[in-house]
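1. take a look and give me a structure for this.
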Amino acid sequence: MSSAHSAPESDALAQRFVQFALDAGVLRFGTFKTKAGRLSPYFFNAGGFDDGAKLGQLAQCYAERILHSGIAFDMLFGPAYKGIPLVAAVAVELARRGHNAPFAFNRKEAKDHGEGGLLVGTPLRGRVLIIDDVMSAGTAARESIALIRGAGATPHAMAIALDRQEMATEVGPDGTVRDVPYSAVQYVQRELGLAVCAIAKLDDLLHYLEQQADSELAPYKAQVWAYRARYGVA
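-> Next comes the predicted model:
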């Protein structure tokens, strides 16, 4: 790759997380079609954190990033479905680190027997930190925010595993899909008013690749830089 590109700044946690995601097979390189129809040189599937050891290590990364961010919260919320194991695991890890917090999650459909309703766990109250894997269009974030506000609590912040740092898309009145000059994370921050912390960002992945000149991953560096140049946001 041309020397016009320099490795973005990164921190130790982000670099450990990138390596962990690669080792777990959660982060892969190749050619993948995204939900927005883009051909991406990398793919991140948080569903690959699929055993107790991986989930425990993932929860450690979330807890470290959350506590380092300084975000204040009164409880945790995990959106169905992927957010359910995430919020439980993160709550356990935070408690292990001396920050015991209640948590809740939602069902996709309201239960019509027993305790009923959409919510499971502690009743939503105070400042709620939403735990999710990634954000694509911000749709799931809006649904969680509406649910939390509807329960009388305050959607305060989000913690995610990876910020792809790329333009979101929106559907126009005629049904056409177009790129917009901000990411889903930026939309949640600017338009919905929530703080967002990510364990790692695309820039952290680029930093990692810059250190892999002699590895089998070296050929992907140029591809990821090109994707960042075409679809990336600051």
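2. going forward, measure contacts between C-alpha atoms and count neighbours the same way
-> Will do.
3. so how far is residue 14 from the nearest residue to residue 135 once chain neighbours are set aside?
-> Distances taken as CA to CA, 6 or more residues apart in numbering put residue 184 closest to residue 135, at 6.1 Å, once the chain neighbours are dropped. Separation of residue 184 from residue 14 (CA to CA, to the nearest Å) stands at 20 Å.
4. now do residue 97
-> 19 Å.
5. give me the more crowded residue out of those two.
-> residue 14 (23 against 13; other CA atoms under 10 Å).
6. ok, that one - contacts?
-> 199, 200, 201, 204 (CA atoms under 8 Å, 6 or more residues apart in numbering).
7. okay, now the spatially closest residue to the third one that is not a sequence neighbour: neighbour count?
-> Put plainly, it is residue 201. Nearest non-adjacent residue to residue 201, counting by CA to CA, 6+ apart: residue 163, 4.5 Å away. Neighbourhood size, residue 163 [other CA under 10 Å]: 24.
8. ok, now which ones touch residue 163?
-> 134, 135, 185, 198, 200, 201, 202.
9. could you also give me the structure for this next sequence, so I can compare it with the first?
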Amino acid sequence: MSNQDPSPAPVADPLAQAFVAFAVECGVLRFGEFKTKAGRMSPYFFNAGLFDDGAKLLRLAEFYAQRLLESGIEFDMVFGPAYKGIPLGAALAVELARRGRNVPFAYNRKEAKDHGEGGTLVGAPLKGRVLIVDDVMSAGTAARESIAIIQAAGATPHAVCIALDRQEMATDKGQDVPYSAVQYVQRTLGLQVCSIARLSDLMQYLEAGGHATSAQDHQRVLAYRQRYGVEES
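-> Have a look, this model is predicted:
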């Protein structure tokens, strides 16, 4: 038997831990059995649509802004892809302005208008280095769509900021691949990505007994991660 001490546990990220606790408190992060877009049965589910009042959106925007400013990512404007990215991007732009960083904001429609200003884009003209804001990444599809919109407008898709990185295998044509959607966006599409929290942060929250059923939930999430997880970037 080795006399060496075991490797120390990773130091918890205070911002990520506070965010996970906030998401659980709001019912945005739930535990149970949920079917994902990839057809997997996940022991947890994150639904940013349940940040559904002004106070929750304000707190959420504070988390996004803090993580983004800590990341050091440089950008010239914010883009919120339809549909969930629209309120997220707007809330972030407001919070950044409150902190003294006023940047333009734009979003897209799913359907083009043939009256008024027309088109699919609303808000400030897309220009410079564009930051895309969304909730989670499942397959990178939304990121690719946003990239196409931004490039078509003559701007540069530069980075993505999300709430939760699930750190699990993406799928390609119905098959699991050995990289996550975030890794795909970073390595293949060439964009920087920052997230408020990751699956590893959720695991730490559960290991610390963050709520009443943490022990059972931790075992289920751990088993899911062992089956579908990817190496951290």
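10. measure the equivalent of residue 133 of structure 1 over in structure 2 to residue 160 of structure 2 for me?
-> In structure 2, the residue matched to residue 133 of structure 1 (TM-score structural alignment) is residue 135. Using CA to CA, we find residue 135 of structure 2 at a distance of 10 Å from residue 160 of structure 2.
11. between these two, which one's more packed in?
-> Using other CA under 10 Å as the criterion, residue 135 of structure 2 and residue 160 rank with residue 160 on top: 24 against 20.
12. is the more buried one in a helix, a strand, or coil?
-> strand (DSSP: H, G, I helix; E, B strand; the rest coil).
13. trace it over to structure 1, please.
-> Counting by TM-score structural alignment, residue 160 of structure 2 lines up with residue 158 in structure 1.
14. one step back: and the residue nearest to residue 135 of structure 1? What does it align with in structure 2?
-> By TM-score structural alignment, residue 184 of structure 1 lines up with residue 181.
15. same thing with residue 14 of structure 1?
-> Match for residue 14 of structure 1 (TM-score structural alignment): residue 16.
16. mean deviation, the strand or helix carrying that match versus structure 1?
-> Secondary structure from DSSP states H and E places residue 16 of structure 2 in helix 14-25. Once the two models are superposed, helix 14-25 of structure 2 sits on average 0.3 Å from its counterpart in structure 1 (mean CA distance after the TM-score superposition for structure 1).
17. and that helix, how far out from the chain's middle?
-> 14 Å (CA atoms, centre = their mean, to the nearest Å).
18. report the aligned residue range of structure 1 for the helix or strand that that helix is followed by.
-> For helix 14-25 of structure 2, the following helix or strand on the C-terminal side (DSSP H and E) is strand 29-35. In the comparison with structure 1, strand 29-35 of structure 2 aligns to the range 27-33 (TM-score structural alignment).
19. what distance do you get for residue 205 of structure 1 to residue 220 of structure 1?
-> 11 Å.
20. these two: who's more crowded?
-> Counted by other CA under 10 Å, residue 205 of structure 1 and residue 220 do not tie: residue 205 has more neighbours, with 24 against 18.
21. how much space separates the more buried one from residue 212 of structure 1?
-> For residue 205 of structure 1, the distance to residue 212 of structure 1 - CA to CA - is 11 Å.
22. can you check residue 33 of structure 1 too?
-> 25 Å.
23. so which of those two has more stuff around it?
-> residue 212 (15 against 12).
24. what's the match for that one in structure 2?
-> Match for residue 212 of structure 1 (TM-score structural alignment): residue 209.
25. isn't the residue nearest to residue 135 of structure 1 up against residue 136?
-> Yes. Here residue 184 of structure 1 reaches residue 136: they are 5.9 Å apart, a contact under CA atoms under 8 Å.
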